[in-house]
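> how does the following fold in three dimensions:
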Amino acid sequence: MKITQRITPCLWFDDQAEVAAAFYTGIFPNSRIVELSRYGEAGFEHHGKPKGSVLTVAFELDGQRFTALNGGPAFTFNEAVSLQVNCDTQDEVDHYWDCLSARGEPRAQQCGWLKDQFGLSWQIVPAVLIELLTDPDYEASQRAMKAMLQMKKLDIAALQRAHAGG
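Modelled structure (predicted):
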């Protein structure tokens, strides 16, 4: 088998790998479930999963390969790792924010961060934000930063107004 992507994120779920992969592939364009593997009899004394239940789901989100693993309840997601979604327009920000946060943690996190229904953290980031925050005009970049720190879902127009001094 030829390597097509050297680094593939593996997301550990208790038993929701297939449901999560279907959820994520339904949100992003150019996405699909690639293959499933299933638990067999080997290793039952270690994993305790029923024979035939889903072990891994290989899937792609907008062409990026991921693996979802049903590894049991030993590990859960936390904010130390998140997935960034770079957006060109406010419509994209709204789409990914609304879809990923649906049934997620009731209180959204600050600055474009959210947790989805599986506890995975995402950052929904408009591309223009990087330009605003790295502007050599220190005062303008700081106004954009201050505005961003007040937001949950990022608002491109409001960030641009703050940057401009309005």
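
> use CA for all of it now, contacts and neighbours both
Noted.

> which SSE is His46 in?
If you go by DSSP states H and E, His46 is part of helix 44-47.

> and that helix, what does it pack against?
With contacts defined as 3 or more Cα pairs under 8 Å, 6 or more residues apart in numbering; DSSP states H and E, helix 44-47 has no packing partner among the helices and strands.

> please provide the structure for the following sequence as well, for comparison with the first:
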Amino acid sequence: MQKITTYLWFDNQAEEAANHYVSIFGDSRILEVTPMIVTFELEGQRFIALNGGPNFRFTEAISLYVDCESQEEVDELWAKLTADGGEDGSCGWLKDKYGLSWQIIPKALPRLLSDPDPARAERAMQAMLKMSKIDVKALEDAANG
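Predicted coordinates for the structure are as follows:
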């Protein structure tokens, strides 16, 4: 059991959102559903979704960071999370149809941004700043000059 659980406030779509997220990520499941609260896991991480009403909305002040193995994983998650009203953001960020912010980040990005050669890292950074969804090949090409 994890000690700290992310608690997400929805208007009235907690179960719908939980089912949507569970359908996107492997090793995910709904644990419990009540009229007010849905408890679910994504990739082993527990979340609680509340049907709390319209008083509060998600902001970019909190986001879910997804560490992606490949460009294919980035592309797949990006498409699924922006579907049906989600929005592209910048630098690997997006909002899903519920307004929740996600960072869909390939492992290559932090590796390139922390390259021991400052010029390579800077070229990768400048390329990333122009992207919405992260493109690993474009980052690598930029880093290589």
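
> now what about the TM-score between them?
Counting by TM-score structural alignment, normalised by the length of the second structure, the TM-score of this superposition works out to 0.98. Behind it: 145 aligned residues with a Cα RMSD of 0.8 Å.

> sorry, back to before: now the element after the helix holding His46 of the first structure, going C-ward?
The helix or strand immediately downstream of helix 44-47 of the first structure is strand 54-61, counting by DSSP H and E.

> re earlier: find me the equivalent region of the helix holding His46 of the first structure in the second structure.
Correspondence between helix 44-47 of the first structure and the second structure is not established for any residue, with TM-score structural alignment as the criterion.

> so which residue is smack in the middle of the second structure?
Closest to where the C-alpha atoms of the second structure average out (Cα atoms, centre = their mean) is Trp102, at 2.8 Å.

> my guess is that one is in a helix, correct?
No: counting by DSSP: H, G, I helix; E, B strand; the rest coil, one finds Trp102 of the second structure to be strand, located in no helix.

> what lines up with Tyr96 of the first structure in the second structure?
With TM-score structural alignment as the matching criterion, the partner of Tyr96 of the first structure in the second structure is Leu77.

> identify each buried residue in the strand or helix carrying that match, please.
In the assignment (DSSP H and E), Leu77 of the second structure maps to helix 71-82. Using 16 or more other Cα atoms under 10 Å as the test for burial, helix 71-82 of the second structure gives 71, 73-74, 77-78, 80-82.

> cool, stretch 100-108 of the first structure as well?
When burial is assessed from 16+ other Cα under 10 Å, stretch 100-108 of the first structure yields the following buried residues: 100-101, 104-105, 108.

> could you redo these as CSV and give each row distance to Val81 of the first structure?
Shown next, in CSV, are those (distance: Cα to Cα, whole Å):
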residue, distance to Val81 of the first structure
Leu100, 16
Ser101, 17
Gly104, 17
Glu105, 16
Ala108, 16
